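Kindly return the folded structure for what I paste below:
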Amino acid sequence: MNKDRMKIIFGAVLFASAWACAEGGVRTALFVAAYLLCGAEVLLKSVRHILRGDFLDENFLMALATAGAFAIGEYPEAAAVMLFYQTGEFFMDWAQDRSRRCVRALMDLKPQQVRVQEGGEWKEVAPEQVAAGTIFLVKPGERVPLDGVVLQGRAWTDASALTGESLPVEVSAGAEVLSGVISLDGALHMRALRPYAGSAVARILELVENAAAKKTPTERFITRFARYYTPVVVIAAVLCAVLPPLLVPQAQLKDWVYRALVFLVISCPCALVLSVPMGFFGGIGAAARRGVLLKGSGSLEALAHGEMMVFDKTGTLTTGHFAVSGIYPEEGFSAGKLLEWAAYAESTSNHPIAAAVCKAYGQGIDHARLGDVCEQAGCGVSVQVDGRKVFAGGAGGMGAEFKAPAGAQGTAVFVRVDGKYAGYITLSDQLKPDTPRAVAELKRAGFAKVVMLTGDRKSAAQAVAQQAGVDEFYAGLLPADKVARVEQLLKEKTPGRTLLFAGDGINDAPVLARADAGIAMGALGSDAAVEAADVVLTDDNPAKIPQAVRLSRFTLRVVKQNIWFSLGVKAVVLALGAAGVANLWEAVFADVGVSVLAVLNSLRPLAYKD
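The predicted model follows:
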């Protein structure tokens, strides 16, 4: 950009010097010098495009218009066209650079080296050379280079580059940390969970780098429009120059040629061709800064047109981890003792429900108190605790005569002590803290229906649906059933609007691919889900979805503003130029001014505040 700036400065000096000179050869030479300095690149591009047979673009229009201006002796205006054109291009390049900055900032996430342990020493190697399971070290102030689990150390971490959230999070031994996170104040010894190619940073960079390559229907329309628009205006300009002198008495050829040149300068479609894709790119960059990765501008447009939102349950609306939600002892038994017996029984199992019960107990298990362990597949566990026979499990293991209490909603662990029913403990998959807010905001954003699909039992699904505030839920669904249900919902939506689906598991991949826009939970979601989705949330927070929808709608409004503003101004000035009211100076200001204003307007998504 420094080179372009100097070119404009010297061109302006030559142009001003020419104006200061009296009429004559020196004045003309200075105008020609200013023209060539500012316009040489345009002329060369025009010649190259003509040789390739692809010449109907803005470079051809500018070259043709200024050559015509020289032919009729309008040297100042020809030089002014190129000078102002280059000035406009400079501001547009500056604006483009601003729109790319937040995306380029993501490139800083990529680690240059990883400090690994070899032979008792720390050695720096390229991240691509590190295998899963390798021990590596992260020092205070450094980014975590690979997805890993903390083996030793404690530190406050900054994950804002990944998630958009500024609050630091404390991690210690056992915590999983994604690559790109910064260790603020402590050294961490970590074990790599996966190679660099599968890390969070690598996937983010790949998604962002590929995003700009995919065009939306709006962008494809602009490309087709420019392809037909340019030859039409060239033909119109030729007819404007030739027909009036032939058909209208006293019409001067020079006057109509001048009007045709004005017509050509105004007709350059730069504002549309540059500002529309830049507007989408600005929206993609702003979303990435907030932890929402869009795989292309088509994904942004699909979000903006969202009418129905469909969620998977486990891992999407909920955390995917069981926790004890209630303890209900029978008469003669205390809640504490009921939980203790259940924990001792479940300590012999590796089932997720068993782990949740033991976690709720919160005390160490004294295995010396245990004896005669007997696990009944699919029913529960029977053990001896302090000489007493304890059973913990499902209703099926309690005996044929047992009837589960009506209040035992969700997943329940029933406890029997020495053959006597002692009570039950309920467990549930915990709702994510931001889930109700996300659903409420989607409804406020105009979504006609918010639906939940799950393979879980109806009782568990109903509890989550009520807490989340969704409009409808469907339980007990296999992956094929989810696809069939989404197919039905797609038939119900308004034409031109979209259905969005958010999920995280391998079983969600078919539905993510079938929806108009699939949204994957990127931090905890499976590779298959991330691959099939159009949008990836880096921190699995469902509240990011309504934020992304609002940003997408704002971006689309900016793009449409640019389209209508550019076409409207050009239509007015084209008519004035053909009528002889607008001269070449006004044509230049109209073309360059509209382009600069449209491109600057495209920067607004980068400054969007939700």
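
Only C-alpha atoms from now on, for both contacts and neighbour counts.
Fine.

got the contact list for whichever helix or strand residue 63 is part of?
Remark: residue 63 resides in helix 58-71, with elements defined by DSSP states H and E. Helix 58-71 is touched from outside by 42-43, 45-46, 75, 77-79, 81-82, 234, 257-258, 261-262, 264-265, 268-270, with contacts defined as CA atoms under 8 Å, 6 or more residues apart in numbering.

Show me where the stretch 501-610 of the chain has its helices.
509-514, 527-532, 544-578, 584-601 (DSSP state H, counting those that start in this stretch).

how about the last one: buried residues?
Read that as helix 584-601. Along helix 584-601, these residues count as buried under the neighbour rule (16 or more other CA atoms under 10 Å): 584-601.

Can you give the distance from that helix to the centre of its chain?
Here helix 584-601 shows a centroid-to-chain-centroid distance of 31 Å under the convention CA atoms, centre = their mean, to the nearest Å.

Quick one: work out the angle between it and helix 58-71.
160 degrees (axes from the mean of the first three to the mean of the last three CA atoms, to 10 degrees).

Check which helices and strands helix 584-601 is in contact with.
helix 75-107, helix 253-266, helix 270-289, helix 544-578 (3 or more CA pairs under 8 Å, 6 or more residues apart in numbering; DSSP states H and E).

Can I get those in JSON lines including mean neighbour count and distance to residue 437?
Conversion of those to JSON lines gives the following (neighbours: other CA atoms under 10 Å; distance: least, CA to CA, whole Å):
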{"stretch": "helix 75-107", "mean neighbour count": "20", "distance to residue 437": "28"}
{"stretch": "helix 253-266", "mean neighbour count": "24", "distance to residue 437": "49"}
{"stretch": "helix 270-289", "mean neighbour count": "25", "distance to residue 437": "19"}
{"stretch": "helix 544-578", "mean neighbour count": "20", "distance to residue 437": "9"}
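
Proceed likewise with the subsequent sequence, for comparison:
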Amino acid sequence: MTQIQLAGIDCAACATKIETNVKKLPQVQDCAVNFATQKLSYELTGDQAATAFELALQQLLTTIEPDVTIQKSLPAAGQTPPKKFKFNLDLIRIIISGLLLLGSYVLPLSQPLLISLLLVAFVLIGYDIIWTAIRNILHGQWFDENFLMTVATIGAFGIGEYAEAVGVMLFYQVGEYFQSLAINRSRDSIASLVAIKPTFANLQTSQGLQQVAPEAVPVGATILIKPGEKVPLDGTVIAGSSFVDTAAVTGESVPRSFNVGDTLLSGSINQSGLLTLQVTKPYANSTVAKILDLVENASSQKAPTENFITRFAKIYTPIVVGFAVLLAVVPPLFLGQPFSDWLYRALIFLVISCPCALVISIPLGFFAGIGTASKNGILVKGSNYLEALNDVRTVVFDKTGTLTQGSFTVTAIHAVDHQPEHLLALAALAEQHSTHPIAQSIIAANQAPLNQTLSAVTEVAGHGVSATLDGQSLKVGKASWLKEQGLTPLTPTEVGTAVHIAYGTDYLGYLVISDQLKKDAATAIAQLKKVGIRQTMMLTGDNDAIAKQVSQSLGIDHYQSELLPQDKVATLASLTDNRAQNGKVAFVGDGINDTPVLARADVGVAMGGLGSDAAIEAADIVLMSDEPTKLATAIDIARFTRKIVWQNIAFALIVKAIFLLLGAFGIATMWEAVFADVGVTLIAILNALRIMRKSN
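A predicted model of the protein is given here:
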């Protein structure tokens, strides 16, 4: 999608209104407005011109949200359009209006002067709200907070409650000011997480070292990273050693030592030594580019609670306006009550009924939850996935690269009538083009030169590699696969992954490859059970002996072994079909063959450091440090976020219900109404910001 940078989106409701109206434009096929980054992503139908769309968008914004403007250029990653002047102007208006209101109480003024003073204060502090309400009414948009505040305060002026009218508008603006500060604080927090985009790379060329844009560096090129510089691209260290701060990428607070042969991720910061890096991915596919995309677009996927609040506000506001009208009209007409008293009560009712606390604090809460997860090296692709974590009761793991390190070594070679070195060389020859960790371990163990040429090389998913060598078939893979070819593989006596080799019609023997458990794997399973996960399961294509050993050593409840990718999908489908027993199901994996399972799970979780690009694309949540314990952290953050969100919902509704009753019975005044609106909103916002302070 193409992106346009907007400015002036001060609340999630504003973003939703813009998105809804832009989708109605005839040339728009799809669009999304990101409240966090104030970016509008759009896709046009057919060959529509972008310039024509921008003109239509500008006209639309002028109609529905004149304070929102189109920026001429996208800001750098992690930056938001400056609003300092607007903040200062609003603060000046608040201070002057507050002094004028105070003067009306302490200065000995005549009634005409008193009214004039308060009228000046009212116009100064409320002109923008009144104008917005009038403009919205002219465009058929009646029931919003601007309309409620305008009717309530002008009505208060009409019945002689001058000071209260100014006070309501003043404190409403105070609430709006602090709301803007809170939103921008949370935006700045997100910005600090994504402000990791490198601006240059030191490229080694035949003419010497040149400083170029990261996007211009090709795969295979050599770059230098000096102390204090950001790592611009993913690559392998080919010279030098240094401590590198990876906090922005993986969430690890302690710098790690990197040496020759280590994989270094873009977005990290080199701290001490000079590093020479061979680039392994173009910038568009680099870790830093993926992080920027994931974090900046996370808030476009709304949680069910957010969608509910948006729908609730649309229904709630017209209903309370109707009640206010009835409150002002029915008692005077049918009960002979004084009209001014009941009009005053109706105006109080309107002020109290503003749904600001809900429509502001709920999206802000999820926004803060996504930001907190990002600070912990957990990228959540949308608040809907963050909320879904709350209902996960079953967690299913892949084994290799997820619970184990994925760094294999050949630990045994059993050859039949051949030298072990010859068997290893044949296996390495077949696996030389594979990127699978097991294949890489075989290639690394082989010392013999690979001078022979293979033809018809085919990787059979879940089975092994088939090729032709000197006119004979060479097969390297699972025992079950060779049995299908009419061969009789040996049964390994060691615990590990057995890779069997056959040439022509002869079975030549097998290799044993072993993997090590991740240091925090057992802790991860224990933590998941502690946070309420009812069952854990491991699905693996490895043999039963290894699967059983890993499962027992980690305390996993169930396991299934020797599975093909389609078998994993079928097993997961059976779990998700039984919601009553299993709840929502999360799957944690890292490989290409895990992609279908990640997509099928209720919540797909990918390992981001060593994980494949396909797995990261298919997942809903990415653990950047490859630590399985981060899943329990993510669940903890999700639950704390939901707790705060529902605290705000309950608090706002209960307080408003109480004060609506008090206002209807004439007990509450405009000042109590201000607390029920502005006070509740501020408390809800501050409560939502507690999420950003959560640490694990």
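
Please work out the TM-score for the two chains.
A TM-score of 0.87 describes the superposed chains when it is computed by TM-score structural alignment, normalised by the length of the first structure; 570 aligned residues with a CA RMSD of 3.1 Å.

what about the helix holding residue 63 of the first structure, how far off from the second structure?
Following superposition, helix 58-71 of the first structure is found to deviate from the second structure by 0.8 Å on average (mean CA distance after the TM-score superposition for the first structure).

so that helix versus helix 253-266, what angle?
150 degrees.

List the buried residues for helix 58-71 of the first structure?
Buried residues in helix 58-71 of the first structure, counting neighbours by 16+ other CA under 10 Å, are found at 58, 59, 60, 61, 62, 63, 64, 65, 66, 67, 68, 69.

between those, which is closest to residue 577 of the first structure?
Distance to residue 577 of the first structure across the buried residues of helix 58-71 of the first structure (CA to CA) is lowest for residue 65, with 13.1 Å.

Alignment lookup: that closest one to the second structure.
Residue correspondence to the second structure (TM-score structural alignment): residue 65 of the first structure is matched to residue 152.

Also residue 188 of the first structure?
Under the alignment (TM-score structural alignment), residue 188 of the first structure maps onto residue 275 of the second structure.

if you skip the residues just before and after it, what's nearest to its match?
Using CA to CA, 6 or more residues apart in numbering and skipping residues adjacent in sequence, the residue nearest residue 275 of the second structure is residue 240, 4.8 Å away.

How about residue 278 of the first structure?
With sequence-adjacent residues excluded and distances taken as CA to CA, 6+ apart, residue 278 of the first structure is closest to residue 602, at 6.1 Å.

mind listing what that neighbour touches?
275, 276, 278, 279, 282, 558, 559, 562.

The second one -> the second structure?
Under the alignment defined by TM-score structural alignment, residue 276 of the first structure corresponds to residue 362 in the second structure.

That match: what's its closest spatial neighbour, skipping adjacent residues?
Nearest-residue entry for residue 362 of the second structure: residue 645, 5.7 Å, with adjacent residues in sequence omitted and distances by CA to CA, 6+ apart.

go on, residue 517 of the second structure?
Take residue 517 of the second structure and drop its neighbours on the chain: the residue closest to it by CA to CA, 6+ apart is residue 404, 4.0 Å away.

once aligned to the first structure, how far is the helix or strand where residue 313 of the second structure lies on average?
Under the criterion of DSSP H and E, residue 313 of the second structure resides in helix 304-335. When the first structure is superposed, helix 304-335 of the second structure averages 0.4 Å from its matched positions, counting by mean CA distance after the TM-score superposition for the first structure.

what span of the first structure lines up against that helix?
Aligned by TM-score structural alignment, helix 304-335 of the second structure falls on residues 217-248 of the first structure.

and that stretch, which residues are buried?
Counting neighbours by 16+ other CA under 10 Å, one finds that the buried residues in stretch 217-248 of the first structure are 218-219, 222, 226, 229-230, 233-234, 236-238, 240-241, 244-245.

ok, how many other residues are close to residue 157 of the first structure?
One way to gauge burial is a neighbour count; for residue 157 of the first structure, by other CA atoms under 10 Å, it gives 23.

Tell me the secondary structure at it.
Using DSSP: H, G, I helix; E, B strand; the rest coil, the three-state assignment for residue 157 of the first structure comes out as strand.

what do we get in the second structure for it?
With the correspondence set by TM-score structural alignment, residue 157 of the first structure lines up against residue 244 in the second structure.

how far away is that match from residue 326 of the second structure?
67 Å (CA to CA, to the nearest Å).

Please apply the same query to residue 581 of the second structure.
The spacing between residue 581 of the second structure and residue 326 of the second structure, counted by CA to CA, is 50 Å.

quick one, longest strand in the second structure?
Taking residue count as the measure and DSSP state E as the definition, the longest strand of the second structure comes out as strand 506-514.

Mean per-residue distance, the next helix or strand after it versus the first structure.
Past strand 506-514 of the second structure, further along toward the C-terminus, the next helix or strand under DSSP H and E is helix 521-530. On superposition with the first structure, the mean distance recorded for helix 521-530 of the second structure (mean CA distance after the TM-score superposition for the first structure) is 1.0 Å.

buried ones in helix 521-530 of the second structure?
Result for helix 521-530 of the second structure [16+ other CA under 10 Å]: buried residues 521, 522, 524, 525, 526, 527, 528, 529.

got the angle between the helix or strand that comes right after that helix and helix 521-530?
With elements assigned by DSSP H and E, the helix or strand that comes after helix 521-530 of the second structure is strand 535-539. For strand 535-539 of the second structure against helix 521-530, the angle by the same axes, to 10 degrees is 140 degrees.
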